[in-house]
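>>> here are the coordinates; sequence isn't available:
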């Protein structure tokens, strides 16, 4: 019965005949702004079921006036900006959702800048009109201050619903401002002169010009809606259908061959070569890996062969290994909540759910095996909060590695690192909420329990003075024994100099073939450390003397003697610890520069300077890695989610006693 219902739904209104009948609209905005409730209201679902905070991207297809609108709902919390970027990639236009009782936050301003940089058409939706503290006038002022003067109200609430400001007879002082803005964007150069001369401009002409300006991303309408009583919902859908561009009007991402060579650009043509992208990956206990896919070119058919390409490193992104493989997709469906809506095929411009792609990861490209392609991936946020974990039990340890691989395949903003020095397993995440979601998915989706632990910062050891060391490795136990003696002198080198080995043996006290053995033993012991178990750096070791036996001396014996000599030298002088410093670049608004500089100084950081980048400032400093463990959280709190930073290793410096 379920399959019959699914096929009936698929045959009715979700199968778009072509790209011109599709609108892909992403909803972005702060957590709690009402995005998910708005989608539920547009679907005519009970709003109460959608009043929970979303932590992942969801796609809801919605038919309206013969057009299929794919509503891409994204999380509002800053930790899940990776899902937001994926939503922006899947869509061709954006609705910025702002609550009437809250206004615009800094993180939403940053997303507006990103959309502005690529010319994405946008509209501003004001929700929660029925809230006790709703103030649409204040929200309008805040939106214009945050997004620019081209944000103008196209509709106003009148207590009974919403009214278009372009409608003749509307008595609102903002009507004249909207009409003038529309006329300024009109292609009819005589329109302004006629309007100033007192001519009444036809409403249909104004509406047509408004829709063209919205599609060109030169004017951004603001529309008030109320999810609980339905005010403005129909007008919002009309705007999506009439003013937002179809997929064919949106420039697709750059396309390359898997080798990295440039490939011919693709167009949104169902008859063209297949080029699609995985924008979301989840794991279902019954279906296995499930991929949400945006088709940019060609037509996707069920049970067909596709080439799966993942090449993040080719575009300067860290994280997942490059991979290429051919797979056969399973069933195709539309991502409709509540039931599986099967699809006989999916045309260019549409969004689909693909099952049984066992190797596909979020961000991968699907194309024809005969003509494989790779799309330039969207900009991935750099996860900068480390969370060290360990398996809760032996059985969890056995399941942990494959579970982490599947988790990383779903979420490109999550990076898994096995630290080669400390042996710790570290998840690099966007913030505390991101960490909580990752650990929860490990336990409840993959059945692996883990426990967080303190992050260990790998230090270095260094000699502070010159010393001599004696290494004696002599054992006689019948047959061939072991015999090697060496004397060395050590002296510290300037930071960053590395290791030097000097041979000053005279008279053949140490046979020539065993001198490299002494050096190898010293290097091995330097890696193991001489006091706290951290590697030794910046050292010159001079081999002065030694003894050998004609029968019992060997390569391994002199390696052991060299290691013992270094440990003995360490007993003769003080060993200090060095801690790693990173160079950080913090990007914030001008009003936060002082607070950021003061905070970095409190973290034992040394300020290097500032520079202006557009309307914001970059603060650079050298800061100990130990002080940066929670910096991603602290900077977000300090900057209200709008600040960002990058970090690269700089050097080592003596750690405090």
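Received the coordinates, thanks. Everything numeric here is computed off the predicted structure, so don't read it as measured data.
>>> okay, CA-based contacts and neighbour counts for the rest of this
Noted.
>>> I'd guess residue 40 is in a helix, am I close?
Yes: checked against DSSP: H, G, I helix; E, B strand; the rest coil, residue 40 lies within a helix.
>>> list the contacts for it?
Residue 40 sits next to 46, 47, 50 when contact means Cα atoms under 8 Å, 6 or more residues apart in numbering.
>>> Turn the residues you listed into CSV, columns for neighbour count.
Listed next are the contacts of residue 40 as CSV, based on neighbours: other Cα atoms under 10 Å:
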residue, neighbour count
46, 13
47, 19
50, 17
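>>> okay, pairing it with this:
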């Protein structure tokens, strides 16, 4: 159990779980029960504190962390409502390191087990103590022990049932707390009512409690001896073991409730108060030794429409006041412009923040999400490594009005700073700004923010594929440029031997001039002209894998110039290429798909249906029950691959890709690409 002084330290609790499991509703129920809000709002009506952003309310889903604070029995708590969609999980990853514990919200739905397993894996790898809140218990239709058995494969830590449901006419109307040995009947949006524990409920409680104690005794020899000798352990000893084994990651307690009806909230809050340790354990887990300097962890960066940049910071030691200077990880310091309390989207200026509190700090421009900030003179290393997963879907974005181009670039950089799982790529070859992300919804939200928050009208489309073309046969072609317009004219003449090269050879230029028919100073200009001609071949794409040799030519002592010979080189190549049997090349990528092994056959079918060549599959290292499928696929088929993969893998499949080689594309597929290129150029 935490000491009294530690218990009074402000806590920070993450609320996490699969998409649509009820996390935001649970936070709303907690805020209502503790008096932080007058009544409980709902996601459907857009009246919750957690989903306060315009995009969250529009889509009825959490798209970024929400922060809200409250008090319970005289202690201060900040709850971090984390997105559940795999597309927005980076916000959860960034928030988790500095929280004291996590409440994992889930339901008895085996279809969401892969998502639950991903969330639990993140928590377990960070060593964050966590409880599991089995939500929507009022809709349960099977025994809780069966539900627990179904959920256990998602957790590498044993799930420990803390409560068993009380059934009446096939509906759960309350619960028995196995540690307290008391029965409670739910009252909607109120604390549960204590009822006598008797009859069948008493015998069920005895059996379930013994199973709970057996699990606790796996890590407590003294408790095991008491059970073997049929000695009833003291209640305080049971709670001490619950707190110790939760803190050390040996068990994950499971509580029951219905967030929508406000059931099970009081018992969850008491578990957080009495069984979850506080900041001292958190700083030990992070390897931080508190000293005289202020130290904080940046768990989220926001760019507000009117208040500018705000950094959400958990104060791990010391205190933070308006006007103080904090240093980020790169050694750049900034002066705080305001300390704010956050309650969803509402911010309110407040006084200094003390150790343990989570607040928003204004105008820390050099600081980014994941930074350890300090008032000291030396930057601190990161307390946790947060690696964004590789992006899987892209759109090309452009300002509808060209005068907004600079503004668009600034806005995109702010979006990427807010959510580092977005990746911005400037594709100079295609003249495109490409925004990569984790899925359709994340990119849709990004576009909505560009338009709503930054007032930039944008267009978007799938990025262009990097097609190339090459030649199958060689020719010898003369390139001649002659122009007379009074005074000095223009004259350049060259003969080019153009030949195909093996794939991935690029471009090679040589010369075999004899007798000075082309002065040596003009040869580099001919090469530049040839390169100009390679920028767009007869099919409309850059030309590669070509060797060009200058074999002959002529010049004029007055009219020849670098520009004339450059033009001649370009003319010669452009006139030659249609006679070289041009052929289209498409980029082929090496793709690795990560999926639960029960979906491997579906993934193979999806890849094959997209002209993918399956290279094989094998178990994914350190991911029991997962496979890695390897394939080679055309870039054109990868575009929206993630949509099909997520559909086939309960929302958790993903992939990585890298360019491998170029391959010929012929037939109807090539005709369609060439026709689309010509139509776009028309």
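Noted; the coordinates are in hand. Worth saying up front: this structure is predicted, and the values here are computed from it rather than measured.
>>> mind listing the helices for the stretch 251-400 of the second structure?
Secondary structure of the stretch 251-400 of the second structure (DSSP state H, counting those that start in this stretch): helices at 265-275, 279-286.
>>> Does anything pack onto the longest one? Which helices or strands?
Packing partners of helix 265-275 of the second structure (3 or more Cα pairs under 8 Å, 6 or more residues apart in numbering; DSSP states H and E): helix 23-33, strand 190-195, helix 235-247.
>>> Deepest-packed of these, please.
Between these, helix 23-33 has the highest mean count of neighbours, a mean of 26, where neighbours are mean count of other Cα atoms under 10 Å.
>>> Aligned to residue 363 of the second structure, what sits in the first structure?
Residue pairing (TM-score structural alignment): residue 363 of the second structure is matched to residue 356 of the first structure.
>>> typo on my end, residue 121 of the second structure
In the first structure, the residue paired with residue 121 of the second structure is residue 113, using TM-score structural alignment.
>>> Whichever strand or helix holds its match vs the second structure, average distance?
According to DSSP states H and E, residue 113 of the first structure maps onto helix 106-117. Here helix 106-117 of the first structure, set against the second structure after superposition, deviates by a mean of 1.6 Å using mean Cα distance after the TM-score superposition for the first structure.
>>> residues of that helix that come out buried?
Neighbour counts over helix 106-117 of the first structure (16 or more other Cα atoms under 10 Å) mark 106, 107, 108, 109, 110, 111, 112, 115 as buried.
>>> How about stretch 458-473 of the second structure?
Within stretch 458-473 of the second structure, the residues scored as buried using 16+ other Cα under 10 Å are 458, 460, 463, 464, 467, 468, 469, 470, 471.
>>> Run through the helices of the stretch 1-150 of the first structure in chain order.
Going by DSSP H, counting those that start in this stretch, the stretch 1-150 of the first structure shows helices at 2-12, 35-42, 81-90, 106-117, 136-147.
>>> how much space between the residue nearest the centre of the second structure and residue 555 of the second structure?
The centroid of the second structure falls nearest to residue 90 when counting by Cα atoms, centre = their mean (3.9 Å). Distance, residue 90 of the second structure to residue 555 of the second structure, by Cα to Cα, to the nearest Å: 64 Å.
>>> Tell me the counterpart of residue 76 of the second structure in the first structure.
Aligned partner of residue 76 of the second structure by TM-score structural alignment: residue 68.
>>> quick one: its match and residue 25 touch, right?
No: judged on Cα atoms under 8 Å, residue 68 of the first structure makes no contact with residue 25 at a distance of 10.5 Å.
>>> so can I have JSON lines of the contacts of residue 40 of the first structure showing distance to residue 148 of the first structure?
As requested, the contacts of residue 40 of the first structure are exported to JSON lines (distance: Cα to Cα, whole Å):
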{"residue": "46", "distance to residue 148 of the first structure": "35"}
{"residue": "47", "distance to residue 148 of the first structure": "32"}
{"residue": "50", "distance to residue 148 of the first structure": "31"}
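>>> and in the second structure, which of the residues you listed remain?
Here is what carries over to the second structure from those, by both residues aligned by TM-score structural alignment, their matches' Cα atoms under 8 Å: residue 47.
>>> Out of the contacts of residue 40 of the first structure, which comes closest to residue 381 of the first structure?
Of all these, residue 381 of the first structure sits closest to residue 50, with 27.3 Å by Cα to Cα.
>>> okay but that closest one is in contact with residue 34, surely?
No: Residue 50 of the first structure sits out of contact with residue 34 when judged by Cα under 8 Å, with a separation of 9.1 Å.
>>> Identify each buried residue in stretch 440-454 of the second structure, please.
440, 442, 443, 445, 446, 447, 448, 449, 450, 454.
>>> And the fourth one, what's its match in the first structure?
I take that to be residue 445 of the second structure. Checking TM-score structural alignment: residue 445 of the second structure goes with residue 437.
>>> Three-state assignment for that match, please.
Per three-state DSSP, residue 437 of the first structure ends up helix.
>>> what about the strands in the stretch 501-650 of the first structure?
Along the stretch 501-650 of the first structure, the segments classed as strands by DSSP state E, counting those that start in this stretch run 539-547, 575-589, 606-613, 616-624, 644-654.
>>> Right, I'll call it a day here.
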